[in-house]
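Chemist: Build me a structure from this.
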Amino acid sequence: MKKILLGLLLFPMLAIAQQTITGHFAPENSFQFGILYRIAPDNVYYVTDANIDSEGTFKLNTQEDTTPGMYRIVYNLPQDQHFFDFIYNGKEAVEFTFNANKEITFTSSEENKLWSEYLTKSFQFTSALEELSTTEGVKERNISKALEEQNAWYQDLLKRAEGMLVYDLINAVKPYQENNFSTYKAYTEKVKSNYFNNFDFTKPLLQNSGLPLEHSIKYIFNYADPEHPVTSRNVNIDTVVKKIAATDNKYQKQVLSNLWDFLATNEQVSEANHLAEKHLIPLAQKLDDTALATKLTIYKNISIGSKAPNFSWPEYEGDKTLTKYFHDLAPAERYVIVFWSSLCSHCLNEVPKLHAKVASMTPDTVKVVAVGLEDFEAEWAPVAARFPLFTNVLGLKKWDNEIGNMYDVTATPTYFVLDADKKIIAKPEMLKDVFDALVIEK
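Modeler: Reported below is the predicted structural model:
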């Protein structure tokens, strides 16, 4: 069973007194600075920064009006790759050690210690249960005993968390307790059916945290049918949408947008498109969020397996101007759409090689549409003339060109390889991969 382990959560904001945040980074002299951000559901907000001294120590004194919640320390560039998150409740100092392996240990702060314990122990219990369930000869009473130990630990953890920010979060993800264990499969089915029992998406405390998203992602992936993974994950997505239906539309859009980002980033294309088509695009349209609806639609239109979006260009025959359409191109076994520019050095290196490759193949096996993203026709025309085997299309306004925007082009060269039905089969980043995609197995 695939496990999705995510980072610490976002927490709601209250007001409290001054405390310190101290970090010890190892090895010494490997880190230079620390930037503190406050995390909110919609963004991260700069708070302050400090240098990490020669002994690897970083220290910040928070202001009296520093609001409790989830905070982020960035310790290197790029910022989106070098950071970690922690809880600040305003009542206690936070102190930690951090090493080059990105391992963080909290030496002060009960909030962070308890949440770290929850993340570590819950994963250990889940892994142990899976191992017991797949080990031949293990008796049911062994699994029942492991479940009893898990429940005893959880109840103790919850008791220790009383009065803290982390309490409601730990309470929301209460593990299912089976009193009449029969088989692990039956137990797993009950865990899935009871997964959201303690989780109230309407609570402001949870809405202002990242827990709803994390909990939903774990549900979608951890309880998918391994024999039908995509279909079952899509069913799980539908369940998540139903669970948040009691919240307002703006909050639903926030959670589902973040979920879509996770799916797209992790290349879960079918699941991302299912979420978008069935739920998120209609919601975006309902809220008049044209930008989001357009973004999701473009992603779907240029996904692997989709028929490449149609577009047109003018061709001139004497005094006549004819409008040509991509979908009307003569049949071929493969099509390539390449977005390039006459001022792009990589393009001027690769596009001639693509032309030579097409010239070496059986005529009409591969048809190439080369869209030149340009500011001026005069720069493009003499270069495009070197590629007579291509269908050359001038795309003026460069990065604001309609065809380029239709294909979400942000760099040149950009390639799309299509099959005989003009369905996208590859989006190679390297020219070698373009050539590989042109190979047709008989």
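Chemist: use CA for all of it now, contacts and neighbours both
Modeler: OK.
Chemist: So for the chain, the centremost residue is which one?
Modeler: Central residue of the chain (CA atoms, centre = their mean): residue 262, 2.4 Å from the mean position.
Chemist: Kindly provide the distance from it to residue 145.
Modeler: 36 Å (CA to CA, to the nearest Å).
Chemist: here's the other one to compare against:
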Amino acid sequence: MQKILIIALLSYFTGFSQYSISGKLDPSENISWVLLFKIENGEEIYLNNSEVTDGEFDFKIDATEKPGILRAYYDIEQRQFVEFLFNKENVAFEFDPNSPMLSIAYKNSRENEIYRNYYTEIYGLQKRLDTVQMAYFSNQDQSLNAGLEKKYKENLKELKKAQSKYESLSNNTLAYHFIKASAQYNAPEPIKIPQEYLSEAKLHFFDALDFKDEILKNSTFLSDRMIDYVFYLNQAENMLAANDLQSQAIRDIEDKIALDPALKARFYQNLITEYLAKDNAVMAEKILKKYEQLAPEFQNRAFIAKTKEDLKTAVGSQAPEISWTDLEGQKTLNELTDYDYYVIAFFSSTCSHCQEEMPIFHDYILGINNLKVIAIGLEDENSFASYNTMTENFPEFINIMESEKWESHLVKSYGISSVPSFFVLDNEKTIIAKPGDVEEIMRLFGTD
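Modeler: So this is what the prediction gives:
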């Protein structure tokens, strides 16, 4: 996903009934439409759309629209957008959709330019400071330490000067809130031991943030920073250790937002989404319990229902039961005991990818003695014949046909939205992986 914050903060003129948000994509990359959303309480709300003509698009914003962050999506499926802050003024910019961060340019937004210049300058200065700190970690020659310490302090002084300059330039604007909140803590002198450096970073991570700032709360800024704190400052070599570290990090944040249930609800929702994306069912369930303890008015029942469905097939969860009938009678997944691993494969005989991958998969498992495949064909009355023909070549699979296709109860139980889809289970029928294709399964079990 490509993403950039474009801050457009201009003075209010009461004489305008509408404001213009115009942009140009260069090259246009065959983009036909741009969709405009606003961010309100961390959520995207659709505003308008504009056709792209010769790479150009234009939106009209009603004068009653409140100042805040807007997003112009130029590829909604890939979530590619430019993000800017509307403050009761016309905004015009152009960018290359392949590299918006590097190419963005503004025509009539001084404050936008201030924020962009801030980002560019601060990023460069911070990178220089970090380079010295990294050298200080690895330096074994004590005679060089004094020089590194001096260089570090010089760079730190320059960084603080730049931060102060941009806070002054953006004073009394919405951009100021983001610039001030972006100030990163740096120790007054370089730290020799990496673990001490990490501890300092954690201790001071939120120094520049005001959790009561309504402008930050209405954007995604606070939410993004909280997620960064949990996941990027609290990593470990294994999941159990990472879960412990991240649980403490979550408690740290809960202490800071204890009196703000709306922000806490958003924090929990973001955590659950992240943990599900990482297939960490243990932490997703843990946070879901916290979320359900909030007052009802701060809960999203649809989100809770979807999360519970997703948890059924998250890595670490017990696979939903499957039953079928063969010549020996009624069988179930949980009754199978003869193998170390099981793969549940959803496919359809009319799916071109399935037609290509499933025969390869069947031939591959012939050399694996401790693996059994339960192949579930999603079919309808028009594909019964092709299913029977296809599965004649899969004698090593347990073949199950679901005649209701996408309405099948197994489709709903496993959350299937496309085929082929695969789930790898251990001998306890716990989901241990969800490979994207047959090649990934082959890498899991070895390709020899």
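Chemist: rewinding a little: so which residues make contact with whichever strand or helix holds the residue nearest to the centre of structure 1?
Modeler: Assigned by DSSP states H and E, residue 262 of structure 1 belongs to helix 249-265. For helix 249-265 of structure 1, contacts defined as CA atoms under 8 Å, 6 or more residues apart in numbering pick out 42, 207, 212-213, 217, 241, 244-245, 269, 271-272, 275-276, 280, 283-284, 287.
Chemist: Out of the residues you listed, name the ones that lie in helices.
Modeler: 207, 212, 213, 217, 241, 269, 271, 272, 275, 283, 284 (DSSP state H).
Chemist: Residue 395 of structure 1 belongs to a strand?
Modeler: Yes. Assessed by DSSP: H, G, I helix; E, B strand; the rest coil, residue 395 of structure 1 belongs to a strand.
Chemist: Against residue 314 of structure 2, how distant is residue 69 of structure 2?
Modeler: Residue 69 of structure 2 is 34 Å from residue 314 of structure 2, by CA to CA.
Chemist: just residue 146 of structure 2 next, same as before
Modeler: 52 Å.
Chemist: higher neighbour count, these two?
Modeler: Neighbour totals were compared for residue 146 of structure 2 and residue 314, and residue 314 leads with 27 against 11 (other CA atoms under 10 Å).
Chemist: And stretch 123-137 of structure 1, how far out from the chain middle?
Modeler: Taking CA atoms, centre = their mean, to the nearest Å, the mean C-alpha location of stretch 123-137 of structure 1 is offset from the chain mean by 29 Å.
Chemist: Flag every buried residue along it.
Modeler: For stretch 123-137 of structure 1, a neighbour-count test (16 or more other CA atoms under 10 Å) marks 125, 126, 129, 132, 133 as buried.
Chemist: Return the member of those nearest to residue 354 of structure 1.
Modeler: residue 126 (51.6 Å; CA to CA).
Chemist: quick one: which helix or strand includes the closest one?
Modeler: According to DSSP H and E, residue 126 of structure 1 maps onto helix 110-134.
Chemist: Can you spell out which helices and strands pack onto that helix?
Modeler: strand 83-88, strand 104-108, helix 140-160, helix 165-172 (3 or more CA pairs under 8 Å, 6 or more residues apart in numbering; DSSP states H and E).
Chemist: rerun that using 7 Å as the cut-off
Modeler: Helices and strands touching helix 110-134 of structure 1, by 3 or more CA pairs under 7 Å, 6 or more residues apart in numbering; DSSP states H and E, are strand 83-88, helix 140-160.
Chemist: List the buried residues of whatever helix or strand comes next after the first one.
Modeler: Okay, so that is strand 83-88 of structure 1. Using DSSP H and E, the next helix or strand after strand 83-88 of structure 1 towards the C-terminus is strand 94-99. By neighbour count with 16+ other CA under 10 Å, strand 94-99 of structure 1 contains the buried residues 94, 95, 96, 97, 98.
Chemist: With stretch 368-381 of structure 1 instead?
Modeler: 368, 369, 370, 371, 372, 373, 374, 375, 380.
Chemist: Also stretch 164-175 of structure 2?
Modeler: 166, 167, 169, 170, 173, 174, 175.
Chemist: The last one matches what in structure 1?
Modeler: Applying TM-score structural alignment, one finds that residue 175 of structure 2 aligns to residue 166 in structure 1.
Chemist: Take the helices and strands packed on helix 110-134 of structure 1 and write them to TSV, including distance to residue 108 of structure 1.
Modeler: Below are these laid out as TSV (distance: least, CA to CA, whole Å):
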stretch	distance to residue 108 of structure 1
strand 83-88	11
helix 140-160	15
